[in-house]
Structures are given as structure tokens and as C-alpha cells.
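>>> Just to be clear, the model below is a prediction. Sequence and coordinates:
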Amino acid sequence: MSAMTLPTKLAIRFDATEMAVRDALAQVLAFLRDAGLDSDNSGKAEIVLAEALNNIVEHAYCDIAHGKVELQCTRHPSRLEVTILDQGKPVPVHVFAKRGYPDTDSALPDLPEGGFGWLLIQTLAENLTYQRVGDTNCLRLTIPLLVAA
């Protein structure tokens, strides 16, 4: 496959369930592989997207019986632009506050169970923006790609 034929866009819509997120991530990984990304870049993208999509299922749709998620990815030479749309509950403002690393100097049973997901997203992604338009959540982010010299 020449550089001119590499795919640059992916758009998928799926149910807001854990299994559908798993299937969507498999589609994203196939797209990234076909778009020429190496395992370091595709792994970073997988972490960010898994955290964001699982948060939507777990929190935005927690009391809603049925829901959909739309994921759009655009591959550029040095970045992956991502837009995620859903019609679940609005994201509380405090979620986007910059976070520090949780205290890990505790015994294993005393470590916090959650709180690492948004920290991973904030660490691995850039240009993180969220807005609520009508009844739709719109999360946009950029994942910088390591470009081989």
C-alpha cells in the first residue's frame, strides 16, 4: 500500500455497552494499523479511547437504558484527531480539572480504585475540549503521534 492510499478517516456508531466499546476499539486498532501507525502510537491511542469510551458507558449512560456513541478519527502525519459524540448525561465540569497523580505510597489495598482514567487522557492527549450542544456531548482531543525520523 503506498502512502497515497493509506486511510485517513474512520467514523463508527455503536451501542453504549462494554462489548460494543470493545468491538469499536478493535475497529480503531485495525484502522490505525492500516493507516500505518506503529504499536507505540496505536497503543497510546487505544488507552486514550478506551478510557474515554468506557467513561461514557459507565457514567453518561449509567441510568439510561439505550444509547449510542459516535466516534470519528482523522489521521494526520503527526497527530490523530478524535471526536466522540453521545447523548448521555452531561459531563460534570470538575472532570476536566487538571489532576495530579494519586498518592501511590499506600499499601495496595489502600490505593484508590478510580481516578486514573482522566489523568491518562490528560497526559496522553492534547487540545482536550468538551461542550454540550443541545442534548449531545461532544468531546474532542488530539493524540500526538511519534513520527519516525
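All right, it came through fine.
>>> hey, let's count contacts and neighbours off CA atoms from now on
OK.
>>> Any idea which residue is closest to the centre of this protein?
Nearest to the mean C-alpha position of the chain, counting by Cα atoms, centre = their mean, stands Leu49 at 2.2 Å.
>>> Helix or strand for Ala11, just tell me which one.
Ala11 is located in strand 9-15, with elements delineated by DSSP states H and E.
>>> Return the distance of that strand from the chain's centre.
Centroid separation for strand 9-15 versus its chain: 13 Å, with Cα atoms, centre = their mean, to the nearest Å.
>>> Whatever helix or strand comes next after that strand versus strand 9-15: what angle between them?
Counting by DSSP H and E, the next helix or strand C-terminal to strand 9-15 is helix 18-34. Helix 18-34 and strand 9-15 meet at an angle of 170 degrees, taking axes from the mean of the first three to the mean of the last three Cα atoms, to 10 degrees as the criterion.
>>> can you list contacts of helix 18-34?
With Cα atoms under 8 Å, 6 or more residues apart in numbering as the test, helix 18-34 has contacts from 6-7, 10, 12, 14-15, 42, 46, 49-50, 53-54, 57.
>>> May I ask which two of the residues you listed are separated the most?
Of all pairs drawn from the contacts of helix 18-34, the greatest distance, 30.9 Å, lies between Leu6 and Val57 (Cα to Cα).
>>> Alongside the first one, take a look at this:
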Amino acid sequence: MPQTSCFNLVFSASPGNVRTALNDLCVFLENNTISENHVGTAQIVAGEVLNNVVEHATRHQADGRIEITCEITFESLIFTVCDNGTPMPRGGIPNKGLPPVDTTLDNLPEGGFGWALVHLLTSGITYHRRQDKNCLKFTLPAIGKSSLSE
């Protein structure tokens, strides 16, 4: 049976707290001998998700709360991010596609690239809303302990 280690943190939704949470997550992963490349990928994906919660879901809430969990299994990092913010637009995860970029540099869209990146780097991404909470779950695959250090 594979061993697992779990990281769990609950914090107030703010940009500064997201930075602290990401730092704590990276320290946890490094302490569990996750390779530098996998730590970097986890930081990118978790950062995108957590920043979206702050910028969109809890934007107008003084009591915005985020909970992030990361479970290390032999095969993967399994993340769950829950918050008490507003539901995802249209009740689901934004699509995988990139925004249109067939324009001039000055007219490139400001956003829309983050979800494409999340879809690209993760697998098994799911979203549900239950009891006024958003919960997003995703996996960063193929990090078995035998190949953790590069």
C-alpha cells in the first residue's frame, strides 16, 4: 500500500495569504522529496487556482475563506481547493481553449490564459458546488516516489 502525506491549509482570501500558502505548499512538497520540476508545476497550477478564487470568487467578500489540500500518493499530487465565494460562471470549469490571439500586440486579451494552463498541466479536474462552497479537485500525475528526485 502506498504511503501518503497530506498538506492542508485554511486561510483568509487575499493576495498576500495566497503567496504565503504557496510558499508553505512548496516547503511541504520539498520536504517530501518532490522534485524541483514537480514543485514548480504545483506552484504554477495552485497559484493560478488560488489567485482566481481571490480575484473572482471572493472578490467582494470580507469573509472570503480558502482551503487547500494536497495529498501525495505514489502516482500523483491530488489537490482540492474549496472556497466560500460565488459559484463558477455557468456552474462549471472554464473551457480549455485559449483566448483568441490573432490580433495586434496592443489588443491581446488581458486574461483567459490561466485556465488553459490549468487544463494542460492537470488531469481529472472536477468542480462542484455544495452547501455554498466551491470545490475544485485536480491531479498532477506521474510523480511516483521512485522518480521524485531528478
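Sure, I can see it. Treat the numbers as computed from the prediction; the structure is a model and nothing was measured.
>>> thinking again about what came up before, tell me which other helices or strands the strand holding Ala11 of structure 1 touches.
Counting contacts by 3 or more Cα pairs under 8 Å, 6 or more residues apart in numbering; DSSP states H and E, strand 9-15 of structure 1 packs against helix 18-34, strand 68-76.
>>> Let's have those in TSV, adding mean neighbour count and distance to Asp86 of structure 1.
TSV is the format used below for the helices and strands packed on strand 9-15 of structure 1 (neighbours: other Cα atoms under 10 Å; distance: least, Cα to Cα, whole Å):
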stretch	mean neighbour count	distance to Asp86 of structure 1
helix 18-34	17	13
strand 68-76	18	5
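>>> how near is the counterpart of Gln27 of structure 1 in structure 2 to Val18 of structure 2?
Under the alignment (TM-score structural alignment), Gln27 of structure 1 maps onto Asp24 of structure 2. Look at Asp24 of structure 2 and Val18 of structure 2: by Cα to Cα, to the nearest Å, they are 10 Å apart.
>>> ok, back up a step: looking at Leu6 and Val57 of structure 1, which one has more neighbours?
Val57 (23 against 15; other Cα atoms under 10 Å).
>>> The more buried one contacts Asp15, doesn't it?
No. Judged on Cα atoms under 8 Å, Val57 of structure 1 makes no contact with Asp15 at a distance of 9.1 Å.
>>> and whichever helix or strand Ser42 of structure 1 is part of, which stretch of structure 2?
Assigned by DSSP H and E, Ser42 of structure 1 falls within helix 39-55. Matched against structure 2 by TM-score structural alignment, helix 39-55 of structure 1 falls on residues 36-52.
>>> mind listing what's buried in that stretch?
By neighbour count on 16 or more other Cα atoms under 10 Å, the buried set for stretch 36-52 of structure 2 is 38-39, 41-51.
>>> how big's the offset between it and structure 1?
Following superposition, stretch 36-52 of structure 2 is found to deviate from structure 1 by 0.6 Å on average (mean Cα distance after the TM-score superposition for structure 1).
>>> just to revisit the earlier point, going by contacts, tell me the helices and strands next to the helix holding Ser42 of structure 1.
So helix 39-55 of structure 1, by 3+ Cα pairs under 8 Å, 6+ apart, packs with helix 18-34, helix 117-124.
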